[in-house]
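Peer 1: Build me a structure from this.
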Amino acid sequence: MRKAAAIPLSLLGLGVAGLGYASVIERNWFRLRRFDVPVLAPGQRPVRILHLSDLHLTPRRTRLINWVRSLDELNPDLVVNTGDTISHPDAVPAYLHAVEPLLSRPGLFVYGSNDLYAPQPKNPARYLLGPSSKDKSQHIPNLPWTELGAGMTAAGWHDMNNATARVKVGDLDVFVGGIHDSHINRDRYDEIAAPAPAEADLRLGVMHSPEPRNMTRFAQDGYQLLLAGHTHGGQLCVPFYGALVTNCGIDKPRVKGLHRHESAWLHVSAGLGTSPMAPARFSCPPEATLLTLVPRRPKRP
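Peer 2: This next block holds a predicted model:
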């Protein structure tokens, strides 16, 4: 009897330990990932892009705020925020404090659903069954997304929600196209649809959720590098296997990191935060990424 009772108690103990690790240790185990992206013309000087995503910030996440502030030491040439920045009505001042050292640098941003709508309690098992449904296009936002955007645009960052812009990044003339979050049906690619100017040194596409239908349109319009977030890298992953879900249309092997999508490079950030309703990560530490754009190798005859 004692042995029979010991087995479920042991399993319960392992579960509690795993939950404690996921919610306390790994959730705060911030990492910087680095990739070289061979996307520039031969002879151009490398530039650095700091990619931030999915902070899901609440005012008391002091460790995360201080870690983001330290990223200015990387001396990036451009900062790109691909959304889901806040998860609390009072989080905008905390976020602007977190990125304050970076706001003097060129920057771009798009929104994610949680910049507009506060997270709601839900059954976590539903997350494993497929992409969540958030058609909130007709609902009234209940988070201060306009205040969030105003804080960044006041510092000179470009609002790329269904918009295009021309940005000077280091020595580069960069053409940028961006869309609002497809997860809440606010993406309007038709509003920016057109071949990206071939004379630009770099053609950069920015979005929150990496939906293949939008990535394909970016690639077909000549964008060379696409940046997205949203997936949390799977958030709860299986060691040596990877993500169980992506929460969007992208395939699981590309749930995070640097990959290709047709003719373009694609970087999907696993993000820095979690929803306050699911404050845990397992086998998928929170991250920001420093992308160093380097010249393409000359084609061999």
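Peer 1: Going by C-alpha atoms from here, please, whenever you check contacts or count neighbours.
Peer 2: Noted.
Peer 1: Am I right that residue 230 is in a strand?
Peer 2: No - Residue 230: not assigned to a strand; according to DSSP: H, G, I helix; E, B strand; the rest coil it is coil.
Peer 1: That one: neighbour count?
Peer 2: Neighbour count for residue 230, taken as other CA atoms under 10 Å: 28.
Peer 1: Surely it is in contact with residue 184?
Peer 2: No - with contact defined as CA atoms under 8 Å, residue 230 does not reach residue 184; the gap is 11.9 Å.
Peer 1: Now show me the structure for the sequence below, then we'll compare the two:
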Amino acid sequence: MDKVLAKAKTLALTLAGLAGAGVAVAAWGNAELRNFELKTQTLPLLEPGTLRGKKEFRLLHISDLHMIPGQETKKAWVSALDSLNPDLVVNTGDNLSDKKAVPDTLRALGPLLDRPGMFIFGTNDYWAPKPVNPFGYLLGKKRPVSHIDLPWESMRAAFIERGWQDATHKRLEFQVGSVRLAAAGVDDPHHDLDKYDLIAGAPNQDADLSLALLHAPEPRVLKKFADDGYQLSLSGHTHGGQLCLPGGHAIVTNCNIDRKRANGLHKFENMWMHVSNGLGTSKFVPFRIFCRPSATLLKITEKPS
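Peer 2: Next up, the predicted model:
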């Protein structure tokens, strides 16, 4: 009987220890939501002379705000990104995580909306998030959307009123400083909202820089952009893995891109691709493990002479 009691006590202590460790990890993962990082990358994509003596073209890539009312630290940090003096801001979607979050989203983006910018949306702009089965998430199972409508129309109208351009199923051509841009975007391919045929074809050959925008880095769409000759794709959606192994190694990507390209700058065939870690999470999974929220400043420079 004494041995049985001893084993029961040992098991109880072990379970209590595991529960305590789980609570500690969850608390740490939740605290990481407010430890924002700015990442920087340099890409020599421009022909010599394009910048006319300027050092670089500064492209600020933001994604996956997943804004909830009251996230004051996030609002302040995102607004302060304006001090980087970006030449162009690109927002690759999933701005909302709550029906009442549009005002806070606009406050967070604040001064960035006064700069040249483009955007596309993800499904968490159109429909609210819903509770997640953690086992299904870790197994990489695709989740259906909630079909609980979010007020994306008013957010889109505010973006456009402030001067940002909607790149959804559009080919855009415009100039920022001395750099002539050609860009095209699709709606969220993770839920098959993309219609690439509407934008198919090579970007204008007179452009200095060609950009492809898609919320989720789905390889089937990336390949179409790469085949058409775009230089750089910009996407988010993966949250960099969100719940990662030490070193930021993703366990799942929540789409069909491989885990090694779940975040950061990589090559996809002959095209560069940048996948943002994102700045938020679903309100139902408020944790980040070894994967802090971030925005990225891409410094586009001239190629060596």
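Peer 1: Now the TM-score, please.
Peer 2: TM-score for the superposed chains, counting by TM-score structural alignment, normalised by the length of the first structure: 0.94, backed by 294 aligned residues with a CA RMSD of 1.4 Å.
Peer 1: List the buried residues for stretch 105-117 of the second structure?
Peer 2: For stretch 105-117 of the second structure, the neighbour count (16 or more other CA atoms under 10 Å) marks 105, 106, 107, 108, 109, 110, 111, 112, 113, 115, 116, 117 as buried.
Peer 1: what's it aligned against in the first structure?
Peer 2: Under TM-score structural alignment, the alignment places stretch 105-117 of the second structure onto residues 95-107 of the first structure.
Peer 1: Distance from the chain centre to that stretch, please.
Peer 2: Mean C-alpha position of stretch 95-107 of the first structure versus that of the full chain (CA atoms, centre = their mean, to the nearest Å) differs by 16 Å.
Peer 1: what's the first-to-last distance across that stretch?
Peer 2: End-to-end distance for stretch 95-107 of the first structure, by CA to CA, to the nearest Å: 15 Å.
Peer 1: ditto for stretch 127-145 of the first structure
Peer 2: End-to-end distance for stretch 127-145 of the first structure: 25 Å, by CA to CA.
Peer 1: what's it in contact with?
Peer 2: 87-89, 92, 114-118, 126, 183-186, 244-249 (CA atoms under 8 Å, 6 or more residues apart in numbering).
Peer 1: Whichever of those end up buried, select them in PyMOL.
Peer 2: Those of the contacts of stretch 127-145 of the first structure that count as buried under 16+ other CA under 10 Å are selected in PyMOL with:
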select buried, resi 87+88+89+92+114+115+116+117+118+183+184+186+244+245+246+247+248
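Peer 1: What ranges does the stretch 101-250 of the first structure have for its helices?
Peer 2: Taking DSSP state H, counting those that start in this stretch to define them, one finds helices in the stretch 101-250 of the first structure at 145-153, 212-220.
Peer 1: And the strands in the stretch 151-300 of the second structure?
Peer 2: 165-166, 171-176, 179-185, 209-213, 232-235, 264-268, 271-275, 294-302 (DSSP state E, counting those that start in this stretch).
Peer 1: could those strands be laid out in TSV, adding distance to residue 220 of the second structure?
Peer 2: Shown next, in TSV, are the strands of the stretch 151-300 of the second structure (distance: least, CA to CA, whole Å):
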stretch	distance to residue 220 of the second structure
strand 165-166	22
strand 171-176	19
strand 179-185	14
strand 209-213	13
strand 232-235	13
strand 264-268	11
strand 271-275	14
strand 294-302	24
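Peer 1: Looking at those, which one is packed in the most?
Peer 2: Greatest average neighbour count among the strands of the stretch 151-300 of the second structure goes to strand 232-235 (a mean of 27), per mean count of other CA atoms under 10 Å.
Peer 1: counting contacts, what elements does that strand pack onto?
Peer 2: Applying 3 or more CA pairs under 8 Å, 6 or more residues apart in numbering; DSSP states H and E, one finds that strand 232-235 of the second structure contacts strand 209-213, strand 271-275.
Peer 1: can you tell me what part of the first structure the last one aligns to?
Peer 2: Under TM-score structural alignment, strand 271-275 of the second structure corresponds to residues 264-268 of the first structure.
Peer 1: now the first one
Peer 2: Following TM-score structural alignment, the aligned partner range for strand 209-213 of the second structure in the first structure is 202-206.
Peer 1: neighbouring contacts of that stretch?
Peer 2: For stretch 202-206 of the first structure, contacts defined as CA under 8 Å, 6+ apart pick out 39-40, 82, 110, 160, 172-179, 196-197, 218, 222-228.
Peer 1: Chain neighbours aside, what residue packs nearest to residue 193 of the second structure?
Peer 2: Leaving aside its sequence neighbours, residue 193 of the second structure sits nearest to residue 187 (CA to CA, 6 or more residues apart in numbering; 5.3 Å).
Peer 1: residue in the first structure matching the one you found?
Peer 2: Match for residue 187 of the second structure (TM-score structural alignment): residue 180.
Peer 1: Its match: what's it in contact with?
Peer 2: Residues near residue 180 of the first structure by CA under 8 Å, 6+ apart: 110, 111, 112, 160, 161, 162, 186, 187, 188, 207, 208.
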